[in-house]
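J.: build me a model:
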Amino acid sequence: MTEQASPAMYARLLAETLGTFVLVLGGCGTAVFAANFPDAETNTVGVGFLGVALAFGLTVVVAAFALGPISGGHFNPAVTLGLATAGRFSWGDVGGYIVAQLVGGVLGASVLALIALGGPSGYFDAARESGFAANGFGEHSPDGFGLGSAILVETVLTAVFLFVILGATARIAAPGFAPLAIGLTLTLIHLVSIPVTNTSVNPARSVATAIYAGGWAWGQLWVFILFPILGAVLAGLAYRPMFGRVATT
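T.: You can find the predicted model right below:
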C-alpha cells in the first residue's frame, strides 16, 4: 500500500477503481445478501456479523495482492489522505485516486442494486428498507448507538487502520505480508464496529451504499466522510514523528 512510481497513472487509477469495486461488491454484497438468510427472523444459514467482517477483510487481502503492485492498493480515500499526510504518497496524486475510488465504490453498489432488482418480488425494496449496508447512527445504527459513539469509533478505528498500513508497508517490515496484515486488521475493525455504525472507515464505501439506502443515509453521510478522514490524517501526522525515521531507514 505504498506509492508505486513505475506504472502509468491511468493503470494506477484503473487499479484503484477496480479494487474499490471489489471491496464494495464483496463486503457490502455479503452484508446485503448473506448476513441474514433466509431472513433476519430465521437466520439459519446467514453468515452474520462474523461473515461480513471476514468478507471485508478478504476483499482487501485479495485486491491488495492483485492490484497493490500497480497502485499501492489504497481503495479508500481516508487511506490515501493518511498516507499523503505521513509523507508516503504524493499529494499531487490524491485527487485522482479519490475520484477513482468513489467511481469504483459506486459501480460496486450499482451492481449489487441490479442483482437485488433481479431477486424475488420486493427484494430490492426490502434491501433498501433494511439500509442496503449503509452506515448510520441513532435509529440507523445496528444496535442503536448515538452520534458520539459513531464519531469515536470511526475516528479511532480508522487511525488504527492507518497505523497498521504504515507499519506493514514500511521498508523494515517483513516483505510480502502487508496485504494479509491489513486485511486481518480490517476484519478486526468490523468485528468491533459493525454493531455501532455498520463500519465505514472508508468514505468511498459509505457514499456508494448511501446512494441506494435512501434519504436518511445522505443525512448521516457527513459523519462517515469526515471522521474516517480525520482519524487517518491524525494517524499520518502522528506516525512521522513516532516511527518515520525508523521505518524509512
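J.: contacts, neighbours, all on C-alpha from now
T.: OK.
J.: residues near residue 7, how many?
T.: 11 (other Cα atoms under 10 Å).
J.: wait, it sits on residue 70?
T.: Yes - counting by Cα atoms under 8 Å, residue 7 does reach residue 70; the two are 6.0 Å apart.
J.: next helix or strand past the helix or strand where residue 114 lies?
T.: Assigned by DSSP states H and E, residue 114 falls within helix 94-117. Remark: after helix 94-117, the chain's next helix or strand is helix 123-129, criterion DSSP H and E.
J.: can you list contacts of that next one?
T.: 32, 113, 116-117, 212-214 (Cα atoms under 8 Å, 6 or more residues apart in numbering).
J.: try 7 Å
T.: Residues outside helix 123-129 that contact it (Cα atoms under 7 Å, 6 or more residues apart in numbering): 32, 116-117, 212-214.
J.: can you check stretch 237-249 too?
T.: Contacts with stretch 237-249, where a contact means Cα under 7 Å, 6+ apart, come from 85-86, 170-172.
J.: show me which of those residues are buried.
T.: 85-86, 170 (16 or more other Cα atoms under 10 Å).
J.: can I get the residues you listed in CSV with secondary structure?
T.: As requested, these are arranged in CSV below (DSSP: H, G, I helix; E, B strand; the rest coil):
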residue, secondary structure
85, helix
86, coil
170, coil
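J.: please provide the structure for the following sequence as well, for comparison with the first:
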Amino acid sequence: MTTMTHDIPAVPGITACIAAEAAGTFLLVFALVGAASYTAVFPDEHGTLGIGLLGVAVTLGLVVMIGASAFGPVSGGHFNPAVTIALAVAGRHRWADVGAYVLAQFVGGTLGAAVLLLLAGQGSRGFLAATLDGGFASNGYGSQSPAGFTLLGVAIAETVGTALFATVILRVTGPRGSAVPAPVVIGATLTILLLTLIPISNASLNPARSFATAVFAGPEWLAQWWAFLVFPVLGGAIAGAAARVRATER
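T.: Take a look at the predicted model:
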C-alpha cells in the first residue's frame, strides 16, 4: 500500500504494474478476510483458540509489509484506490495510470475473496452459508456496524483513518524517508488503525477490500459499499492535497 520512490517514478511497463497491483491486492484480501472470517474464532463459537481482533489487525499489518516488499519495486505497492488517489493528488503518481491501478486493485481483491469462498465451500456442511450469513467480514454502518455506529460516525472514522494512513505513507516514502523501512511503518500503522476502527465500521480504509467482500455478502452489504468508496477516497485526497501544499512551501 505504498510507493517505494520519492517522485513520479520511471516504473516498469504498465502491464507489469497492473499485474503487481492485482497480485498484491489479492494477497491482502485473501489474508485479511480469511483471518477475519475463519481464523478469528477458530475452532469453536467461543473463540477459545481464535486469533481475535488483535490477530486480524496484526495479519493485515504483516501482509502489507510483505506485499509492499514483494511488489513495491514493480508498481509502488498501493493495493488500495485511496492510496493511489492520495499519491496522484500529491503529485507522486501519474494520473494517466490511476484508472488502470484502481481496476487492477478491484479485480485482484475480488478474486481473493472469491477464492476464500471457494475454499469455504469445501468445509463442513453449512460453513459457506455461515460465512456469508455473518457478512463475510464486510464493512457497514448502522445495524451493519459491529458496534452499531451511525453513518456519520463511520464517515468520520473512515475519512480520518484513511487520511492518517495516507499521510504516513507519503511521509515515510518522501524525500526524507524513514529510519525504519517504509513497509514496516506502514504495516504497523494499519495494525493500530484496525484496532481502533474495527468496532466502528469493521475498518475499511480501502474501497477495493470493501467491494471484494460486499459483492458476495449480499445486497444489504453492497448497498452500503458507497460509504467505503467515498470516505476513504476523501481521506486519501485530503492527505495528498496536504502533502502537495507542504511540497510547494519548501
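J.: mind listing the helices for the second structure?
T.: 14-34, 52-75, 81-89, 98-120, 127-133, 151-172, 182-201, 207-217, 219-222, 227-249 (DSSP state H).
J.: counterpart of residue 143 of the first structure over in the second structure?
T.: Per TM-score structural alignment, the equivalent position to residue 143 of the first structure in the second structure is residue 147.
J.: number of residues surrounding the residue nearest to that match when sequence neighbours are not counted?
T.: Closest residue to residue 147 of the second structure apart from its sequence neighbours, by Cα to Cα, 6 or more residues apart in numbering: residue 199 at 5.4 Å. Neighbour count for residue 199 of the second structure, taken as other Cα under 10 Å: 15.
J.: the one 10 residues further on now?
T.: A count of neighbours around residue 209 of the second structure, defined by other Cα under 10 Å, yields 32.
J.: also the one 10 residues further on?
T.: When neighbours are counted by other Cα under 10 Å, residue 219 of the second structure registers 11.
J.: nearest to residue 166 of the first structure, of the contacts of helix 123-129 of the first structure?
T.: When the contacts of helix 123-129 of the first structure are compared for distance to residue 166 of the first structure (Cα to Cα), residue 32 wins out at 31.0 Å.
J.: sorry, back to before: got CSV for the buried ones among the contacts of stretch 237-249 of the first structure, with distance to residue 243 of the first structure too?
T.: Formatted as CSV, these follow (distance: Cα to Cα, whole Å):
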residue, distance to residue 243 of the first structure
85, 14
86, 10
170, 10
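J.: out of those, who's nearest residue 130 of the first structure?
T.: For these, the nearest to residue 130 of the first structure is residue 85 (36.5 Å; Cα to Cα).
J.: which residue lines up with that closest one in the second structure?
T.: In the second structure, residue 85 of the first structure lands on residue 89 (TM-score structural alignment).
J.: now its match. Nearest residue, chain neighbours left out?
T.: Nearest to residue 89 of the second structure is residue 240, by Cα to Cα, 6+ apart, at 4.9 Å.
J.: I'd assumed residue 90 was in contact with the one you found.
T.: Yes - at 4.3 Å, residue 240 of the second structure counts as touching residue 90 under the criterion of Cα atoms under 7 Å.
J.: residue 217 of the first structure maps to what in the second structure?
T.: Residue 217 of the first structure maps onto residue 221 in the second structure, by TM-score structural alignment.
J.: do residue 27 of the first structure as well
T.: So, by TM-score structural alignment, residue 27 of the first structure is matched to residue 32.
J.: any idea how far the residue lying closest to that match once chain neighbours are set aside lies from residue 88 of the second structure?
T.: Leaving aside its sequence neighbours, residue 32 of the second structure sits nearest to residue 60 (Cα to Cα, 6+ apart; 5.5 Å). Per Cα to Cα, to the nearest Å, residue 60 of the second structure is found 24 Å from residue 88 of the second structure.
J.: same thing with residue 117 of the second structure?
T.: 34 Å.
J.: try residue 14 of the second structure
T.: 16 Å.
J.: so for those two, which residue has more residues nearby?
T.: residue 88 (22 against 14).
J.: who's in contact with the more buried one?
T.: With the criterion set at Cα under 7 Å, 6+ apart, residue 88 of the second structure makes contact with 94-95.
J.: residue in the first structure matching residue 186 of the second structure?
T.: Aligned partner of residue 186 of the second structure by TM-score structural alignment: residue 182.
J.: how many neighbours does residue 185 of the second structure have?
T.: Residue 185 of the second structure, neighbours per other Cα under 10 Å, totals 18.
J.: so which of the helices of the second structure is the most surrounded?
T.: helix 81-89 (a mean of 28; mean count of other Cα atoms under 10 Å).
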